[in-house]
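Peer 1: When you get a sec, could you give me coordinates for this:
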Amino acid sequence: MPLHICFIHGKESGPWGNKGRLLSGIAHQLGYEYSALNYLTADNPDDPESRLQMLRTYLSETRIPEKELILTGSSMGGYIAARATQYHPAAGLFLMAPALGMENYPSQWPEMNARERFIIHGLFDGVIPWSHSNEAAQKTDTPIHLLADDHRLSDSLDIIEEDFRSFLNRVSQ
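Peer 2: So this is what the prediction gives:
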C-alpha cells in the first residue's frame, strides 16, 4: 500500500532540519510519498491554530486517503499532527517530543485519531516534560519510547530511524 508521510516541523525548526531530512530519506527509500509544509511562512508561525489551519487546508486539498496518511510531527508539530487527526483521521501518527499538555495551547490533550500511534520523547527535555508524553501514551494506549536525549533528539536519530521503520511496517500491514 502506498503511504503518504506528512511531516510537521516544530516551532523553532524548519521542514528540512535533521528529523525532516531523516524521515524524507526513509520515505523515498521505501517508495512512499513525502510532504513537509513550511510553517515558517504561516500568517502567524508561533500560533498553533494558524499552523493547524494550514495543515487542514493542505489535507483537504490533497485528499490523501485515510488508509495512506501518516502524520508525523516534532514538538509543536507533534501537537499539530495530533490535533489534525480530529479532522483528518490517519493510518498512522508518529510523534517526537510532542507539545502535549501545554497550558497555553487550546486543546492540551488532543485525541489521537489514528489506527497506529507512536511517541518518542527525550528524558532530558528541558522544553516539554517527558511526563506529558508519558501521560498521553497511557491515556491513549500508545507505545512510547523514552530516550536519553534532550528536546531536539539529535543524539537519537539512529533510534528514531529504527522506530520509524518499524512503525511504518506496522501501518502498512
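
Peer 1: okay, CA-based contacts and neighbour counts for the rest of this
Peer 2: Noted.

Peer 1: Return the residues in contact with residue 89.
Peer 2: Shown in contact with residue 89 (C-alpha atoms under 8 Å, 6 or more residues apart in numbering): 66, 113, 114.

Peer 1: Generate a PyMOL selection restricted to the buried subset of those residues.
Peer 2: Buried residues within the contacts of residue 89, by 16 or more other C-alpha atoms under 10 Å, are selected in PyMOL with:
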select buried, resi 66+113+114
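
Peer 1: From the contacts of residue 89, which land in helices?
Peer 2: With helices defined by DSSP state H, no entry of the contacts of residue 89 lies inside them.

Peer 1: Nearest to residue 159 among the contacts of residue 89?
Peer 2: Using C-alpha to C-alpha, residue 114 is the member of the contacts of residue 89 that sits closest to residue 159, with 22.3 Å.

Peer 1: Identify the residue spatially nearest to that closest one, adjacent ones excluded.
Peer 2: Excluding the flanking residues, the one nearest residue 114 by C-alpha to C-alpha, 6 or more residues apart in numbering is residue 90, at 4.7 Å.

Peer 1: can the contacts of residue 89 go into TSV with extra columns for distance to residue 13?
Peer 2: Formatted as TSV, the contacts of residue 89 follow (distance: C-alpha to C-alpha, whole Å):
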residue	distance to residue 13
66	27
113	25
114	25
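
Peer 1: Also this sequence, please, to line up against the first:
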Amino acid sequence: MRGHIILSHGSDSGPDATKVSALAATAESLGYTTHRPDYRADDLKGHAGSVAPRLARLAAAIAASPVPPVLVGSSMGAFVAGLASLDAPVAGLFLLALPAEIPGYPRPFATAPGVPSFLVHGYADDVCPVEGAIAFARGQGAPLLLVQDDHRLSATLADIDAEFRRFLGGLA
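Peer 2: The predicted structure is shown next:
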C-alpha cells in the first residue's frame, strides 16, 4: 500500500459520483487504498447545517486510516477536507470546485499550514465563484489549475486525472 486516500463528494451527490469515482480508480491503480464516505444524510440538513456532521464523519474516517491520508474533495467535500486538515494530520489535499465560504456557516475555508495542496477550479463555475479559489490559492501559495469548465468539471476530467497523478507522485 502506497498510502490511503479519502474522497469526499459534493452536496447533491454521493460516494459514487463521477469525479470521486474516477479519482478513486486512479488512486487504486497506483497502489493506494481508498475510502469514500457517504454524506447524503448529512446533506439533508442544508449547506451550512451539513458542515459539522460532514466534519465528524470525515474525522472518523481519518482516525480509522492506517496512515495520515490524502484528502480529496469536491465542492462541499473540498470545504470539509480543508477544515479537517486543521484537526488531524493529513498527507495532502486535492481540492476541486472549492467554495471559499459556505453561506450561514461561521468559519471561512482554511487548511493546516504546510500540508501539500492542489486546487482545480472551472472558470465557468456558477456555484462556487472562481475568485474565491484564486484568492485562497494566492494567499497560500498553493498550485491552482484553472480549466474551461463549470462546477461539475466533467469536461476536463482527463486533465484533472493527470494532475491528480502528478500530485500523488510528488507526495511519494
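
Peer 1: which of the contacts of residue 89 of structure 1 lies closest to residue 49 of structure 1?
Peer 2: Sorting the contacts of residue 89 of structure 1 by distance to residue 49 of structure 1 puts residue 113 at the head of the list, at 18.1 Å, by C-alpha to C-alpha.

Peer 1: Counting neighbours, what do you get for the counterpart of residue 140 of structure 2 in structure 1?
Peer 2: With TM-score structural alignment as the criterion, the equivalent of residue 140 of structure 2 in structure 1 is residue 140. When neighbours are defined as other C-alpha atoms under 10 Å, residue 140 of structure 1 has 12 of them.

Peer 1: Pull out the buried residues from the lengthiest helix in structure 2.
Peer 2: When structure 2 is parsed with DSSP H, its longest helix is helix 47-64. By neighbour count on 16+ other C-alpha under 10 Å, the buried set for helix 47-64 of structure 2 is 47, 50, 51, 53, 54, 55, 58, 59, 62.

Peer 1: Show residues contacting it.
Peer 2: Applying C-alpha under 8 Å, 6+ apart, the contact partners of helix 47-64 of structure 2 are 6, 11, 35, 37, 39, 42-44, 68-69, 80-81, 83-84, 88, 102-105.

Peer 1: could you flag which of those are buried?
Peer 2: Among these, those classed as buried by 16+ other C-alpha under 10 Å are 6, 11, 35, 37, 39, 42-43, 68-69, 80-81, 83-84, 102.

Peer 1: for these, which one is nearest residue 96 of structure 2?
Peer 2: residue 81 (10.6 Å).

Peer 1: Just say helix, strand or coil for the closest one.
Peer 2: Judged by DSSP: H, G, I helix; E, B strand; the rest coil, the three-state class of residue 81 of structure 2 is helix.

Peer 1: Skipping its backbone neighbours, what lies nearest the residue minimising distance to the centre of structure 1 in space?
Peer 2: Taking C-alpha atoms, centre = their mean, the centroid of structure 1 lies closest to residue 73, which sits 2.1 Å from it. Spatial nearest neighbour of residue 73 of structure 1, chain neighbours left out: residue 8 (4.4 Å); criterion: C-alpha to C-alpha, 6+ apart.

Peer 1: That neighbour and residue 82 touch, don't they?
Peer 2: No - in this structure, residue 8 of structure 1 is not within contact of residue 82 by C-alpha atoms under 8 Å, at 10.4 Å.

Peer 1: Of the contacts of residue 89 of structure 1, which are reproduced in structure 2?
Peer 2: Mapped onto structure 2 and checked by both residues aligned by TM-score structural alignment, their matches' C-alpha atoms under 8 Å, these keep the contacts residue 66.

Peer 1: mind checking how far the closest residue to residue 18 of structure 1 other than its chain neighbours is from residue 59 of structure 1?
Peer 2: Nearest non-adjacent residue to residue 18 of structure 1, counting by C-alpha to C-alpha, 6+ apart: residue 154, 7.4 Å away. Here the criterion is C-alpha to C-alpha, to the nearest Å. By it, residue 154 of structure 1 lies 29 Å from residue 59 of structure 1.
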